[in-house]
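A.B. asks: sequence first, predicted model second:
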Amino acid sequence: MKPYFRVTWNVLKYNLIKFFKCKNLKIRGIVLLGYNTKLQVHKTSQICIGKNVVSDGRCVIIADKNAKVEIGDKVYFNENVMISAKKNITIGNGCQFGPNVKIFDNNHQFNKEKGVLFEHTMGDVIIGNNCWIAANVIILKGAVIGDNCVISAGCVVKEYIPPASIVTQERAIKIVPIEDREL
């Protein structure tokens, strides 16, 4: 089935968001965002979504006051991707995101006297062109991922990744037999 209704729905939905909530919402072409895609934006945030952006299932994009989110052309988001911006998140052209990927350019401040505070620390997140971000990856503030990178499933990224790199996060699995014990 051709996605005509979905395209029409997206045009209507995002034009209403632009008119009523966020004047700085720009969609540069046809997008096939899933019906469950949620755009939670502040009126001063800037959102730019490129051509041929596709999301399957639920995708949440949060842009707080004065935050900037830029998504390039031909980007694919799988189920349950979340983008949370308080400062700046940039995603290059041709990137693909597996299920349950989370991108945060912010983190709560905390201290030993008061615990977690409502204030945040922030840092840019920049993802280059043609990157594959696999399932359950978490990208944190300060991450810069070069072009043509592969970030393997389950990684936590918070630093510079040079272009054309494959990132894995080794986790040793320990298997111990159950011993019979008297209780």
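C.D. replies: That came through fine. Because the structure is predicted, anything quoted here is derived from the model rather than measured.

A.B. asks: C-alpha from now on. contacts and neighbour counts both.
C.D. replies: Noted.

A.B. asks: could you find the closest non-adjacent residue to residue 158?
C.D. replies: Among residues not flanking residue 158 along the chain, residue 143 sits closest, at 4.4 Å (C-alpha to C-alpha, 6 or more residues apart in numbering).

A.B. asks: next, count neighbours for that neighbour.
C.D. replies: By the measure other C-alpha atoms under 10 Å, the count of residues near residue 143 is 22.

A.B. asks: that one: what's it in contact with?
C.D. replies: Listed by C-alpha atoms under 8 Å, 6 or more residues apart in numbering, the contact partners of residue 143 are 124, 125, 126, 127, 157, 158, 159, 160, 161.

A.B. asks: the same query, at a cut-off of 10 Å, please.
C.D. replies: Applying C-alpha atoms under 10 Å, 6 or more residues apart in numbering to residue 143 gives the contacts 89, 103-105, 123-127, 156-161.

A.B. asks: helices of the protein, residue ranges please.
C.D. replies: 4-20 (DSSP state H).

A.B. asks: take a look at this one as well, against the first:
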Amino acid sequence: MTEKEKMLAGLMYNPSDPELTKARYHARLTFQKANALTEADRAERDALYNSLIEAGQDLCIEPPFHCDYGSNIKAGNRVFMNYGCCILDVATVTIGDNVMFAPNVQLYSATHPIDAKSRNSGKELGKPITIGNNVWIGGNSTICPGVTLGNNVVVGAGSVVTKSFPDDVVIAGNPARVIKNITNNDL
């Protein structure tokens, strides 16, 4: 297996691999160029972001935006990422339709071994993240490796989401926990 194949399979891989280094470099050049463009150049900026991410219709990213590769981010229709979004996409990050990220939302599929000897080897691994449809993630929230958020989830500002949650819940805190179930009576 190549290092990229290991990375995408969730196995330990060498991030210094030339193929991976080149792909990260390409992503950085692309998002740095997009982030530097003014509002007058929004069409060009949107085209650059769309060249990084596999997205449906109406992807909207407010700069600055950062990612590892971009190519491992799969976004649905009508996805909005506000200022300061960072997605570490060493594993696949799947984002559903009608998803909103408030400022400074972080999605980290990248992780490291807990064992110090393994961690000091320089190898890494990743765990995929899945965000369902109609999800709203509040500002300064962090979604950790391996998390799945169901449909219609609301994540309170400043939350650290370390585990998966089902549909129709409001979660908040560090670590995030269910605050309430969403009902048809909620606005």
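C.D. replies: Alright, I've got the coordinates. In this text, all values refer to a predicted model and were calculated from it rather than measured experimentally.

A.B. asks: quick one: TM-score?
C.D. replies: Once superposed, the chains reach a TM-score of 0.65 (TM-score structural alignment, normalised by the length of the first structure), with 137 aligned residues with a C-alpha RMSD of 2.5 Å.

A.B. asks: quick revisit: what's the match for the residue nearest to residue 158 of the first structure in the second structure?
C.D. replies: Superposed on the second structure with TM-score structural alignment, residue 143 of the first structure falls opposite residue 147.

A.B. asks: quick one: what's aligned to residue 129 of the second structure in the first structure?
C.D. replies: Superposed on the first structure with TM-score structural alignment, residue 129 of the second structure falls opposite residue 125.

A.B. asks: swap in residue 62 of the second structure?
C.D. replies: When the first structure is aligned by TM-score structural alignment, residue 62 of the second structure is paired with residue 56.

A.B. asks: what about its match, how many neighbours?
C.D. replies: Other residues near residue 56 of the first structure number 18, with proximity taken as other C-alpha under 10 Å.

A.B. asks: returning to that earlier point: for the match of residue 129 of the second structure, what are its contacts?
C.D. replies: Neighbouring residues of residue 125 of the first structure by C-alpha under 10 Å, 6+ apart: 69, 85, 87-91, 103-106, 139-145, 158-160.

A.B. asks: what about the equivalent of residue 85 of the second structure over in the first structure, distance to residue 98 of the first structure?
C.D. replies: Matched by TM-score structural alignment, residue 85 of the second structure corresponds to residue 81 in the first structure. For residue 81 of the first structure, the distance to residue 98 of the first structure (C-alpha to C-alpha, to the nearest Å) stands at 8 Å.

A.B. asks: compare these two (neighbour count), which wins?
C.D. replies: Shown here are residue 81 of the first structure and residue 98; by other C-alpha under 10 Å, residue 81 has more neighbours (24 against 19).

A.B. asks: wait, the match of residue 85 of the second structure sits on residue 60?
C.D. replies: Yes. Residue 81 of the first structure lies in contact with residue 60 (C-alpha atoms under 10 Å); the separation is 6.3 Å.
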